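Trainee: Any chance you can model this:
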Amino acid sequence: MKQAIVGFERDEEGHWVARLACGHGQHMRHDPPWQQRPWTETEAGRASKIGVVVECLKCDRGEVPTFPVE
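Mentor: Next comes the predicted model:
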C-alpha cells in the first residue's frame, strides 16, 4: 500500500527510519554499494523527502502501526 513519508527518526543502531502516514516505520539506509541514499545524511536531504510516497509492506501484511498516526 502506498504511504507518504511524514518524518524521520533514528533507530537504536543509528539508522534513519522514515515515519509513514500509516504509522509504520521504514528504514532508509545509506549503505553503499547496496543502498544508495546519500540524502539521508543531511537534514535538508531528509526534509526533501517529506511527502514522498513509498510502498508500505507492513500495511500490506496488516501489521499494527508502531508510531501514532498524525
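
Trainee: Only C-alpha atoms from now on, for both contacts and neighbour counts.
Mentor: Will do.

Trainee: Wait, residue 28 touches residue 14, no?
Mentor: No - counting by C-alpha atoms under 8 Å, residue 14 is not a contact partner of residue 28; they are 11.2 Å apart.

Trainee: center of the chain - which residue?
Mentor: residue 18 (1.9 Å; C-alpha atoms, centre = their mean).

Trainee: isn't that residue right up against residue 29?
Mentor: No - the criterion here is C-alpha under 8 Å, and residue 18 misses it with residue 29 at 9.9 Å.

Trainee: One more, so I can put them side by side:
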Amino acid sequence: MQQAIIGFHLDEDHHWVAELACGHGQHVRHNPPWQNRPWVITEQGRQEKLGLLLDCKKCEETGSMA
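Mentor: I've put the predicted structure just below:
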C-alpha cells in the first residue's frame, strides 16, 4: 500500500527513516551500490521528497493502515 512521506528522522543508528502518512516508518538509506539515494543525505533533498509515495511494507503485511 502506497503512503506519502510526511517527514524524516534519524534512528538510533543515525540512519534516515521516512515518516509515512499511515504512521509507519521506512528506512531510506544511501548505501551504494545496493541503495542509491543521494538525496537523503541533504536537507534540501529530503524536503524535495515530501509527498513522495512509498510502498509501506507494514501496511501490506496487515492489510490496512496503522
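
Trainee: Can you tell me the closest non-neighbouring residue to the residue nearest to the centre of the first structure?
Mentor: Distance criterion C-alpha to C-alpha, 6 or more residues apart in numbering; nearest residue to residue 18 of the first structure, sequence neighbours excluded, is residue 8 at 4.5 Å.

Trainee: list the contacts for that neighbour?
Mentor: Going by C-alpha atoms under 8 Å, 6 or more residues apart in numbering, residue 8 of the first structure touches 16, 17, 18, 19, 46.

Trainee: secondary structure element for it?
Mentor: Assigned by DSSP states H and E, residue 8 of the first structure belongs to strand 2-10.

Trainee: And residue 17 of the first structure, by the same measure?
Mentor: With elements taken from DSSP H and E, the one containing residue 17 of the first structure is strand 16-20.

Trainee: quick one: contacts of that strand?
Mentor: Contacts of strand 16-20 of the first structure (C-alpha under 8 Å, 6+ apart): 3-11, 25-29, 40, 67.

Trainee: Which of the residues you listed has the largest number of neighbours?
Mentor: Of all the contacts of strand 16-20 of the first structure, the highest neighbour tally under other C-alpha atoms under 10 Å goes to residue 5, namely 24 neighbours.
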